[in-house]
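> what's the 3D shape of this:
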Amino acid sequence: MESTADPWLSAITVPGKLAVRKIHGRNGPFNVGNLVTPIGKFAVKDATLEQYPEGKYDGEFVISYIDAKAYPSGSGIRIEVRAMLDSMTLSGIDKLSRAEARAFSNQEVDPLDEELGTQPATPAATPLPEPVPIQASKDPLIDTTPFGVDTPSAAVAASGGPDSDDAALFGLLWPLSESVKLDSTIDRRTLRAQIARLGELGYALDFKSQQWSQQPDQQAA
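From the prediction side, this is the model:
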């Protein structure tokens, strides 16, 4: 639906507390946030939240855009005021209280569904298909790589080597260094896959630096 309020067009920096809640939906787990600041309380659905563990964060937040969003919820319409973040500097984390956890709707819409233009799923809905792997031509004179996709990743994926899946997933970040900073502007499905894979590879997020670092026991393995 169309927004019901005029957005703010100039960024402002405010102190605040960001409560991040993990929701389990048909596309898998996703994160949503509630930001409480001196100028008001806002919902946050930015992709960068996908990286953070559930909890309440203190910090300063650069709000680039504020708007109202209306969408179907149950048998009615829900309206929330959203803040889009240009950046944030976090200084501490605590567990969510019961009241803070209950402040989130039981019918939170997965931002991925919003971006794809799909309706919230019913229990009997068919899951979204997995993305089709990119196949690069084996002929060096023919480039079949789609626009915006890094050719090295596509080529490694086509080679079937042991690192081909990770190389295709991480693109220019591959091979991974001991510290990795993800780009939250890529499509949300890929970002979620990168986050899950980093966890499998023994990386953990330092929320202050907003970088993933390989844990010492994993480095020695």
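> CA atoms for contacts and neighbours, from now on please.
Fine.
> hang on, residue 88 packs against residue 60?
Yes. With contact defined as C-alpha atoms under 8 Å, residue 88 counts as touching residue 60 (5.7 Å).
> From residue 28, how far off is the nearest residue to residue 41 once chain neighbours are set aside?
Take residue 41 and drop its neighbours on the chain: the residue closest to it by C-alpha to C-alpha, 6 or more residues apart in numbering is residue 35, 5.6 Å away. Residue 35 sits at a distance of 23 Å from residue 28 (criterion: C-alpha to C-alpha, to the nearest Å).
> which of these two has more neighbours?
Shown here are residue 35 and residue 28; by other C-alpha atoms under 10 Å, residue 35 has more neighbours (21 against 10).
> How about the contacts made by that one?
Residue 35 is in contact with 16-19, 41-44, counting by C-alpha atoms under 8 Å, 6 or more residues apart in numbering.
> Just checking the distance from stretch 68-81 to the centre of its chain.
Distance of stretch 68-81 from the chain centroid (C-alpha atoms, centre = their mean, to the nearest Å) equals 21 Å.
> contact partners of stretch 79-90?
Contact with stretch 79-90 is made by 11, 41-46, 57-71, 207-208, as judged by C-alpha under 8 Å, 6+ apart.
> Residue 173: neighbouring residues, count only.
Neighbour count for residue 173, taken as other C-alpha under 10 Å: 16.
> Any figure for the gap between it and residue 218?
Distance of residue 173 to residue 218, given as C-alpha to C-alpha: 19 Å.
> Now show me the structure for the sequence below, then we'll compare the two:
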Amino acid sequence: MINLPGQLTIRTINGRNGDFNVGRLSTSIGEFVIKDALLDQYNEGKYRGDFVITEIRPSYYTTGGRLVVEIRAKLDSMTLDDVANLSAEEADRLSSTELDPIDEEPSSTSTPDTARKPHRHKSSPSTQPDDDAPFGMETSPTSAPITPQDADKQLFGTIWPIGPSVRLDTTVDRQRLRQQCARLGELGYELDFKLQLWTLSSLKQPA
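Predicted coordinates:
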């Protein structure tokens, strides 16, 4: 593990899973590709600070019929001092055809037991599944609809309820982290990149 000063350039790319961020870290010992999940919290730009690197390794993947070889660094943490906008030239250095890190992760496969269609027992007409119920699920006449608060509780998990400020757990899966960031934006939160803390803006209150 080493701690190095440097500049992290982040570019936002729109992929099939939605927007995601990729970065390049320039340091005194070289330039490295950064694809850690924690980048998805940040806006596009150039960030100066100190970076704790736990691993440097070569990485290979194919995209658009070509083989891409790059040197990646894995971040443990970072302390950021300031941010500046990207110039057009700097943005061009970060290819807009980068592969989404989610697509590089092994896809989960269902076992025969979990993939099998749930068995439905015969029921009386009064307990027949609702035609509007999700596939394989039955609704109960007494079941309450899911409220926005219930959905938020499920999305944020162990950090729910969120107060005026919240620090996200960047070790959760990438898709959930991106959804959390998007939801916080909808609720009027903004990321303080220096504190790495989402804080409720005084200009907008959550609905």
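> Got a TM-score for the two of them?
Remark: TM-score between the superposed chains equals 0.79 [TM-score structural alignment, normalised by the length of structure 2]; 172 aligned residues with a C-alpha RMSD of 1.8 Å.
> still on that earlier bit, which position in structure 2 pairs with the residue nearest to residue 41 of structure 1?
In structure 2, residue 35 of structure 1 lines up with residue 25, judged by TM-score structural alignment.
> Distance check, that match against residue 15 of structure 2.
Residue 25 of structure 2 sits 22 Å away from residue 15 of structure 2, taking C-alpha to C-alpha as the criterion.
> do residue 92 of structure 2 as well
Applying C-alpha to C-alpha, the value for residue 92 of structure 2 to residue 15 of structure 2 is 17 Å.
> mean deviation of whichever strand or helix holds the residue nearest to residue 41 of structure 1 from structure 2?
Element membership of residue 35 of structure 1 [criterion: DSSP states H and E] is strand 28-37. Mean deviation of strand 28-37 of structure 1 relative to structure 2 after superposition (mean C-alpha distance after the TM-score superposition for structure 1): 0.3 Å.
> Please point out which parts of that strand sit buried.
For strand 28-37 of structure 1, burial by neighbour count (16 or more other C-alpha atoms under 10 Å) applies to 30-36.
> Distance to residue 116 of structure 1 for those - can I get that in CSV?
Below are those laid out as CSV (distance: C-alpha to C-alpha, whole Å):
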residue, distance to residue 116 of structure 1
30, 15
31, 17
32, 17
33, 20
34, 23
35, 25
36, 28
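> which stretches of structure 1 form strands?
Here structure 1 has its strands, by DSSP state E, at 12-25, 28-37, 40-44, 55-73, 76-94, 179-180, 203-206, 211-214.
> Put together CSV for the ones you listed, with distance to residue 156 of structure 1 on each row.
Listed next are the strands of structure 1 as CSV, based on distance: least, C-alpha to C-alpha, whole Å:
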stretch, distance to residue 156 of structure 1
strand 12-25, 32
strand 28-37, 28
strand 40-44, 36
strand 55-73, 38
strand 76-94, 33
strand 179-180, 20
strand 203-206, 23
strand 211-214, 23
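> of all the ones you listed, which lies closest to residue 118 of structure 1?
strand 55-73 (11.8 Å; C-alpha to C-alpha).
> what range in structure 2 matches that closest one?
Strand 55-73 of structure 1 corresponds to residues 45-63 in structure 2, going by TM-score structural alignment.
> That stretch against structure 1, how far on average?
Looks like 0.6 Å for stretch 45-63 of structure 2 (mean C-alpha distance after the TM-score superposition for structure 1).
> is it true that residue 94 of structure 2 touches residue 11?
Yes. With contact defined as C-alpha under 8 Å, residue 94 of structure 2 and residue 11 form a contacting pair (6.8 Å).
> any shared contact partners between these two?
Each of 22-23 lies in contact with both residue 94 of structure 2 and residue 11 under the rule C-alpha under 8 Å, 6+ apart.
> Neighbour count: those two, which is higher?
Just comparing residue 94 of structure 2 and residue 11: by other C-alpha under 10 Å the higher neighbour count belongs to residue 11, 25 against 18.
> which one in structure 1 is aligned with that one?
Aligned by TM-score structural alignment, residue 11 of structure 2 pairs with residue 21 of structure 1.
> State the distance from the residue nearest to that match when sequence neighbours are not counted to residue 69 of structure 1.
In space, and not counting its chain neighbours, residue 21 of structure 1 is closest to residue 54: 5.1 Å by C-alpha to C-alpha, 6+ apart. Residue 54 of structure 1 sits 23 Å away from residue 69 of structure 1, going by C-alpha to C-alpha.
> Comparing the two, which shows the higher neighbour count?
Between residue 54 of structure 1 and residue 69, counting by other C-alpha under 10 Å, residue 54 is the more crowded of the two (21 against 16).
> who's in contact with that one?
Taking C-alpha under 8 Å, 6+ apart as the criterion, residue 54 of structure 1 is in contact with 19-22, 31, 95-96.
> Residue 159 of structure 2 now?
166, 168.
> likewise residue 92 of structure 1?
Here residue 92 of structure 1 is in contact with 57-59 (criterion: C-alpha under 8 Å, 6+ apart).
> Show me what residue 97 of structure 2 aligns to in structure 1.
Per TM-score structural alignment, residue 97 of structure 2 is aligned with residue 107.
> which non-adjacent residue is nearest its match?
Ranked by C-alpha to C-alpha, 6+ apart and with sequence neighbours excluded, the top spatial neighbour of residue 107 of structure 1 is residue 73, at 6.5 Å.
> Nice, that's everything, thank you.
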